[in-house]
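A.B. asks: this one's structure only:
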């Protein structure tokens, strides 16, 4: 598995999810399986089948989280010294050239991306257009909805 870039906050969120899966979700599904088994005939027991399916999902997610965390390349944006360039972890103030609307995004790992929180994935079209640019540059983004242009107003490492 290739390195998984994560911010410090993103790694903390994955660790918290893993802890919850192991200490809350896994024991709960084991108890549900035991209870369903107690009802008798397993061949026609929908509760048992549902609990086994949920157990498979939980175990798969635990394995996925452990793999991501073991291959994590954790980057602390406050320690970056990129001389004002747009890089992974940077928080960037942009202005949409068409609508004149200002937005702020942080470039994060795929697992951390949440547009509502202003966090965009490193693999998104806008991130790919921003990487390597500086304040004052224009980023041309080839998005599914068409070509958009953004002026980079400021790049912060917070």
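C.D. replies: Sure thing, it's come through. Not measured: the values here are computed from a predicted model.
A.B. asks: only C-alpha atoms for contact and neighbour calcs from this point on.
C.D. replies: OK.
A.B. asks: can you give me the helices in this structure?
C.D. replies: Here the chain has its helices, by DSSP state H, at 8-20, 26-38, 46-70, 125-130.
A.B. asks: could you say which of those is packed most deeply?
C.D. replies: helix 125-130 (a mean of 20; mean count of other CA atoms under 10 Å).
A.B. asks: outside of it itself, list whatever touches it.
C.D. replies: 86, 107, 120, 121, 122, 139, 140, 141, 142, 143 (CA atoms under 8 Å, 6 or more residues apart in numbering).
A.B. asks: also this one, for the comparison:
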């Protein structure tokens, strides 16, 4: 059984989504199916078919979340000693040596990744290039535009 690494916040977000699906969305879909059935002929009942499709998506997501939570390995980076090394869960600031542009990322699990919030997957090329390195190290990361050199300017265990 493969352990899925996840931050404390990521696991909590999945638990909240699971609760929402089971206690709010699932009952609403069941009600929508019941209401659509009252309209008669199910063969040509668009509301019924739409509700059944929603039910399939909802149940699939519930199963997906439950499977992930049963195999989760929660990593609380804030309880670890900061060694200055980039590992899962760290917040790392890197400097593009070509453009002098600085950016900060947090390395998280696949389900938590959201580039708009600077959360990158541990399996992303950037994270893979940074893991194991320390402050002041230079990482050569392959991007769609070729290899880019980044200097690690800060590593935080938040």
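C.D. replies: Ah, there it is. Note that the structure is predicted; figures quoted are calculated from it, not measured.
A.B. asks: OK, contacts around the aligned residue in structure 2 for residue 155 of structure 1?
C.D. replies: Under the alignment (TM-score structural alignment), residue 155 of structure 1 pairs with residue 155 of structure 2. With contacts defined as CA under 8 Å, 6+ apart, residue 155 of structure 2 is in contact with 84, 85, 86, 90, 91, 92, 93, 134, 135.
A.B. asks: can we see that at 6 Å?
C.D. replies: 84, 91, 92 (CA atoms under 6 Å, 6 or more residues apart in numbering).
A.B. asks: again, but for residue 107 of structure 2
C.D. replies: Per CA under 6 Å, 6+ apart, neighbours of residue 107 of structure 2: 88, 89, 90, 120, 121, 122.
A.B. asks: ok, now how distant is the first one from residue 121 of structure 2?
C.D. replies: What it means is residue 88 of structure 2. Computed as CA to CA, to the nearest Å, the residue 88 of structure 2 to residue 121 of structure 2 distance reads 9 Å.
A.B. asks: how about the residue positioned nearest the centre of structure 2: what's its closest non-neighbour residue?
C.D. replies: Closest residue to the average C-alpha location of structure 2: residue 112 at 1.7 Å, with CA atoms, centre = their mean. In space, not counting the residues next to it along the chain, residue 112 of structure 2 is nearest to residue 10; the distance is 5.7 Å by CA to CA, 6 or more residues apart in numbering.
A.B. asks: before we move on, back to that, report the buried members of the contacts of helix 125-130 of structure 1.
C.D. replies: Buried members of the contacts of helix 125-130 of structure 1, scored by 16 or more other CA atoms under 10 Å, are 86, 107, 120, 121, 122, 139, 140, 141.
A.B. asks: got the buried residues for the longest strand anywhere in structure 1?
C.D. replies: Counting by DSSP state E, the longest strand found in structure 1 is strand 146-156. For strand 146-156 of structure 1, a neighbour-count test (16+ other CA under 10 Å) marks 149, 150, 151, 152, 153, 154, 155, 156 as buried.
A.B. asks: so the fourth one sits against residue 94, correct?
C.D. replies: Meaning residue 152 of structure 1. Yes - Residue 152 of structure 1 lies in contact with residue 94 (CA atoms under 6 Å); the separation is 4.7 Å.
A.B. asks: returning to that earlier point: CSV for the buried ones among the contacts of helix 125-130 of structure 1, including distance to residue 80 of structure 1?
C.D. replies: CSV is the format used below for those (distance: CA to CA, whole Å):
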residue, distance to residue 80 of structure 1
86, 11
107, 13
120, 18
121, 18
122, 16
139, 22
140, 25
141, 25
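A.B. asks: looking at these, which is nearest residue 27 of structure 1?
C.D. replies: Comparing these against residue 27 of structure 1 with CA to CA places residue 121 closest, at 32.7 Å.
A.B. asks: got the contact list for the closest one?
C.D. replies: 107, 108, 109, 110, 113.
A.B. asks: could you identify the most distant pair in those residues?
C.D. replies: 107 and 110 (9.4 Å).
A.B. asks: one step back: gap between the residue nearest to the centre of structure 2 and residue 106 of structure 2?
C.D. replies: 10 Å.
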